[in-house]
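1. The following block contains a protein sequence and its predicted model.
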Amino acid sequence: MPCWPWRQGWDAPWLGRPEAVLALLDAPTGLAGNMLLAALLDLGLPQAEIHGPLSALGLAGAYRLELEERRSGGLRGLHLEVLSLEPQPAHRLWGDLRSQLQAAPWPAPLQQRVLEVFGLLAAAEAAVHGHSPEQVHFHEVGALDALVDVVGVCAGLLHFGVEQLVCSPPPAGHGLVATAHGTLPLPAPAVLELARLRAIPLASAEGFPPGELTTPTGLALAACWATRFGHPPTHVPKRVGVGLGSRSLDRPNLLRLTLADHPWAGYAHLEHPAQLETVLVQQAQIDDATAEDLAFLAEELRQAGALEVFSQAIAMKKGRTAQLLTALLAPEQAERLRRVWWRHSTTLGLREHPQTRWVLPRRSRQLATPLGEVRLKQVQLPDGRWRSKPEHDDLAALARQHTLGIDQVRLVVQQALEAQPDANLPS
C-alpha cells in the first residue's frame, strides 16, 4: 500500500494513545454531516486530512469546500458548504460504491468506519423503499456531499483520537422536505428508520418551525460513532468546535463538538484503567408491603440479574412511612426485571432512567490459609495496587468449622494475605 502524505500519524491514535479522548456532541437544533464536519474544522482539523482520503478515492477536483465564519443567534461558528464540481455527477448502486470504498488505499480504521456509516444508510434507505440494500441508488447514500461529509467526519474523529463519543438526542424536525423521491414527510423516513435500527432517542421538535433538523447522513454518523445518546458524563472540557446550520431559526442553529478529559484520564497508563459504563436505575415507592415481602422482592430482582438492590426509608403524604426500593441493572435486562416488579410488588408504576458509573477492574481469587481456602474479592486502585476483601460466607464457614470467633478468622486470613504479596499483584 502506498504511503500517502496524508496518512502520516494517522495510525498512531489506533495503536495506543496515552489517554483516551472523550468527545461530546451537543445537537440542540439537529444533526447534519456538514455541520459536524464544520465543527471538526473549527477544532483545528487540517483540510488535508479530508482531501487526502477523498483524493485517494478518485475525487480530487470533484468538489470544493466553502468554509466561512458566521454568526447564528449572536454566537460564532463555522459554516461549511460542499460544492460539486462534477459536470455529470456519477450515479451508481450501493454495491458499486461499497466496492469502491473497499478498494480505497486507506488505513483500516478509516475504511471500516466509512463502510459502517454507508452500510447503515443503505440499510435504512432499503427498508423505507422496500427493496434490498444492493438496489439502493448512489443519489440516496453516495451523493458527493455525503461522501465528503462521511469520509471527512470519520477522518477527523480518527485524527483527534476519539475513542468515546456521547451525543445528545437530536430533534428530527417536522413538516415536509423535498428529496430525490419527491416531497416526503418529516422526520425523513430514513431518519426514523435509523433511529429504529439503532434505538436512538429523538428529541422533541416542538417549538421549531417546520423543516428538516436532522439528516440521514448526520444521524448515521452519530449512530456509528456514539457510545451512547444522553447526558454527558462528568468531564473537563479541553477544546470546543462549533458547526453552524444554514437555516435561520429563532435560536442559534448550531452543534458543538467538545473534546474533553474525564476525571480518570490521568490513570489511562494503567494496564486496567477504570471503565465508564451505563446502567439502568429502576425505582418504586412502596408503602403497603411487609418487610418480608420487600426482602423477597429484592432477592427476586437480584436473581433476575440486578447488579444491586437497596432500599431507603421515606415518608409519604399523610405521614405514611414507606420504602424506596432501587435496582441497578444492565440496560438489556430492563424488560426481564420489569416483569419481576409487576409480579412480586404492589407498585402501580416504575421509574426508570439511565445512569453512568465508573467501575474499577475487579477479579476473584482463592487464598490458601492455615484454616482453609477463602475466596477474595479484589479491586485494582488507580495507582495500580489491588485491594482485597474476603467473602463473608467463607469467614463464617471457617469460624463454625474451627469454633473460632469470626474476627479471629479474619485476622488469620489477613496474615495469610500479607505473607503472599503476589496475591495483591495483577495477574
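-> Yep, it's here.
2. Only C-alpha atoms from now on, for both contacts and neighbour counts.
-> Noted.
3. mind listing what the closest residue to residue 380 other than its chain neighbours touches?
-> What sits nearest to residue 380 in space, not counting adjacent residues and going by Cα to Cα, 6 or more residues apart in numbering, is residue 386, at 4.4 Å. Residue 386 is in contact with 378, 379, 380, 424, 425, 426, counting by Cα atoms under 8 Å, 6 or more residues apart in numbering.
4. Equivalent analysis for residue 151, please.
-> 50, 53, 54, 110, 114.
5. Give the buried residues for stretch 237-251.
-> Across stretch 237-251, burial judged by 16 or more other Cα atoms under 10 Å covers 240, 241, 242, 243, 244, 245.
6. Please flag which of those sit within strands.
-> 240, 241, 242, 243, 244 (DSSP state E).
7. ok, those vs residue 187, which is closest?
-> residue 244 (20.1 Å; Cα to Cα).
8. Not counting sequence-adjacent ones, nearest residue to the closest one?
-> residue 254 is the one closest to residue 244 (Cα to Cα, 6+ apart), at 4.4 Å.
9. and that neighbour, what is it in contact with?
-> Listed by Cα under 8 Å, 6+ apart, the contact set of residue 254 reads 27, 28, 29, 30, 35, 72, 77, 242, 243, 244, 245.
10. and which of the residues you listed is nearest residue 150?
-> Lowest distance from residue 150 to the contacts of residue 254 (Cα to Cα) belongs to residue 35, with 11.5 Å.
11. tally of neighbours for the closest one?
-> Other residues within reach of residue 35, judged by other Cα atoms under 10 Å, total 29.
12. Check which helix or strand it maps to.
-> Using DSSP states H and E, residue 35 sits in helix 33-42.
13. neighbour-wise, which of the contacts of residue 151 leads?
-> residue 53 (25 neighbours).
14. Near the closest residue to it other than its chain neighbours, how many other residues are there?
-> Leaving out its chain neighbours, the residue that sits closest to residue 53 by Cα to Cα, 6+ apart is residue 106, at 6.7 Å. Residues near residue 106, counting by other Cα under 10 Å, number 22.
15. one more structure, for comparison:
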Amino acid sequence: MTKLAYFECPTGISGDMCLGALVDLGVPVPYLQEQLRGLGINEEFDLQVNWIDRHSQQAVQVHVDLQTAPTPTLATATGEPAAPTHPHDHPSSEHHHHLPHRHLPEIEQLILSAQLPEQVETWSLDIFRNLAIAEGKVHGIEPSQVHFHEVGATDAIVDIVGTCLGLHWLGVDQIFCSALPTGGGTVKAAHGYLPVPVPAVLQLWETRQVPVYHNGIDRELVTPTGAAIATTLAQAFGPPPPMTLQQIGRGAGTHDLPLPNVLRLWLGEPSPSPSPSSALPSLSPQETVIVLETQIDDLNPQAVGYTFEALLAAGALDVFTQAVGMKKSRPGILLTVICHPQTVSACETVLFTETSTLGIRRSQQQRTPLDRQFTTVNTSYGPVQMKLAYHQQSLVNVQPEYEDCARLAQTHGLPWRQIHQAALSAWYQQ
C-alpha cells in the first residue's frame, strides 16, 4: 500500500524541524549518522537530539553542531540572515554562515560519492539543484555559477540529505505539504536588511505556485532550506489528502512563538474521500505533476527513441510525441514529458542534452491516479503478473503486464496477444 507523508507547517518549515519530526517518527539517529558519514564531512558536524516542550507539546529538536568556527557575514549569493534571527534559531543551523562553503558541483559530488540509497540520492540532488536555480534567478547568474554559502554550508547538507534519508527509511511514496506562512519583517544579510520572505524562498514559491498566507507572526518562518525541501518533494500543497493517519512526528523550532513552534509530519495510507460531494473521489489523492513540452523540427528520428528511454530512466511518468506543423512550413514533433516535481531537473537535463531544443515550456497540473495493486495468475504457459486498478475500493480495470506476456510469447513461440488473452481468462476464471 502507498505510504503518504504530509508536512503541516503552521509556523513554517526548516531543515532541522524536518529532521526532528522524522526522528520523532522513529527514524534511528545512529542510522542517520552512519549514512551521513558516507558524505565525507563527518568531522565537520555533530548531530544533537533533544526532546523539548513547545506550548505543552513534546517535540524533537535536532541541532547540527558544527565543528568549524563561524565567519561574521554571509556571501553575496544568499539571502540568509547573518545572525540567528528567525524563529527556528538553532545557533549553527539554517543560517549557513560557517566554513567550508561549497559550490553546487562540490555538493553533487559529495552526494554521488556517498553510496546513498538511490531515492535519497535523487531527492537530495533535486533539492540542491532547485535551490541553485532559485538563487541563480535571484542574482541573475547561471545556477552553476552560484557560490553557495547557503547550500554549501555543512548544516544545510546534513539537513537536506538527512531529511531525504528519513523519508526513505519510513518508506514514504508520496509527499504533500500544507500552505506556508509568509512570516514578515526583515533579516540582516551581507548586503544589509532583506524583507521576509527572503528572495530565494520567494523564488521557490513562485516556481511551484505555492499557496501562502500570513499567520500574524512577523519573523522569518520558512528558510531557504525548508522551502527547497517542500517545493521539491511535495506533490501538492494545501489540505491533507484523504488518508488513514498512522503516526505523527513533531519537529521543534528553537524560539517560543504565539503558536506552538512545531512542524507536524503526518504519516499514513491513502483512504477514500469522506465527502460524497467530492468532485473526484479516489483511493489515491490528487497529485501535482509537471508537464514539460518542446517543439523540435531538426532532430534525427533515431534520437527520439533514445530520448524516450533516457527520460523514463530519469523518472518521467510518461513521454509522448505529436506531429505538428512549425514555422516555415516545416514538419516537426511536439515532445511532451509528464513527471513529478522532484524529477523535473533530471528530465530537463535529458531534453537539453539529448535533443536539439533551445527551450522547454513547463506547466503544473493536477491528476487523480487510481490505486494500483499487483497479483500473479498461473496460465498454461507460465505465471503472469496482473495490474489491478481500484476506484473507491471497486475494481475497475485488470491488465496483464506487458513484459510477462512478451517473455512467455518468445519462450513458446506464440503471438503476444494469445498470452495476453490467456492471462485475462485465467484471472476471470479464478
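-> Noted; the coordinates are in hand. Keep in mind that what you see is a predicted model, and the values were worked out from it rather than measured.
16. which residue lines up with the residue nearest to residue 244 of structure 1 in structure 2?
-> With the correspondence set by TM-score structural alignment, residue 254 of structure 1 lines up against residue 262 in structure 2.
17. Residue 311 of structure 2 versus that match, what's the distance?
-> Distance of residue 262 of structure 2 to residue 311 of structure 2, given as Cα to Cα, to the nearest Å: 39 Å.
18. Likewise for residue 398 of structure 2?
-> The value you get for residue 398 of structure 2 to residue 311 of structure 2, if Cα to Cα is used, is 27 Å.
19. between the two, which one's more packed in?
-> residue 311 (24 against 17).
20. and the more buried one, what element?
-> helix 301-313.
21. So for that helix, what gets flagged as buried?
-> For helix 301-313 of structure 2, burial by neighbour count (16+ other Cα under 10 Å) applies to 304, 307, 308, 310, 311, 312.
22. Looking at structure 1, name the residue matched to the third one.
-> Counting by TM-score structural alignment, residue 308 of structure 2 corresponds to no residue in structure 1 and stays unaligned.
23. isn't residue 308 of structure 2 right up against residue 335?
-> No - counting by Cα atoms under 8 Å, residue 308 of structure 2 does not reach residue 335; the two are 9.5 Å apart.
24. Can you check which residues contact both of the two?
-> Common neighbours of residue 308 of structure 2 and residue 335 are listed as 319, 320 (criterion: Cα under 8 Å, 6+ apart).
25. Quickly note the distance from residue 246 of structure 2 to residue 58 of structure 2.
-> Taking Cα to Cα, one finds residue 246 of structure 2 at 18 Å from residue 58 of structure 2.
26. Apologies, that question was intended for residue 193 of structure 2.
-> When distance is defined by Cα to Cα, residue 193 of structure 2 is 34 Å away from residue 58 of structure 2.
27. In structure 1, what range does the lengthiest helix in structure 2 match?
-> When structure 2 is parsed with DSSP state H, its longest helix is helix 118-139. For helix 118-139 of structure 2, the aligned range in structure 1 is residues 108-129, judged by TM-score structural alignment.
28. Against structure 2, what's the mean shift for that stretch, could you check?
-> Its aligned residues in structure 2 lie a mean 0.9 Å from stretch 108-129 of structure 1 after superposition (mean Cα distance after the TM-score superposition for structure 1).
29. Residues in contact with that stretch: which ones?
-> By Cα under 8 Å, 6+ apart, stretch 108-129 of structure 1 touches 14, 94, 98, 101-102, 104, 132-133, 135-136, 140-142, 150-151, 154-155, 158, 189-191, 193-194, 197, 216-217, 220-221, 224.
30. Select only the buried ones of those residues in PyMOL?
-> Listed next is the PyMOL selection for buried residues among those, using 16+ other Cα under 10 Å:
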select buried, resi 94+98+101+104+133+135+136+140+141+142+150+151+154+155+158+189+190+191+193+194+216+217+220+221+224
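31. could you show me where the helices are in the stretch 1-150 of structure 2, in order?
-> 15-24, 29-37, 104-112, 118-139 (DSSP state H, counting those that start in this stretch).
32. Name the stretch among these that sits most buried.
-> helix 15-24 (a mean of 30; mean count of other Cα atoms under 10 Å).
33. quick one, what contacts the counterpart of residue 99 of structure 2 in structure 1?
-> Alignment note (TM-score structural alignment): residue 99 of structure 2 maps to residue 89 of structure 1. For residue 89 of structure 1, the contact set (Cα under 8 Å, 6+ apart) comprises residue 144.
34. Please say which position in structure 1 residue 231 of structure 2 maps to.
-> Counting by TM-score structural alignment, residue 231 of structure 2 corresponds to residue 223 in structure 1.
35. go on, residue 203 of structure 2?
-> Residue pairing (TM-score structural alignment): residue 203 of structure 2 is matched to residue 193 of structure 1.
36. Tell me which residues touch its match, please.
-> Residue 193 of structure 1 touches 124, 127, 128, counting by Cα under 8 Å, 6+ apart.
37. Output those residues in CSV, with distance to residue 344 of structure 1 appended to each entry.
-> Formatted as CSV, these follow (distance: Cα to Cα, whole Å):
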residue, distance to residue 344 of structure 1
124, 41
127, 41
128, 42
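38. which of those residues lies closest to residue 312 of structure 1?
-> Using Cα to Cα, residue 124 comes nearest to residue 312 of structure 1 of the contacts of residue 193 of structure 1, at 45.7 Å.
39. What's the separation between the closest one and residue 116 of structure 1?
-> Distance from residue 124 of structure 1 to residue 116 of structure 1, by Cα to Cα: 12 Å.
40. next one: residue 300 of structure 1
-> 40 Å.
41. ok, now residue 46 of structure 1?
-> From residue 46 of structure 1 to residue 116 of structure 1 the distance is 24 Å (Cα to Cα).
42. Residue 153 of structure 1 now?
-> Residue 153 of structure 1 is 13 Å from residue 116 of structure 1, by Cα to Cα.
43. can you count the residues close to residue 117 of structure 2?
-> Neighbour number of residue 117 of structure 2 under other Cα under 10 Å is 13.
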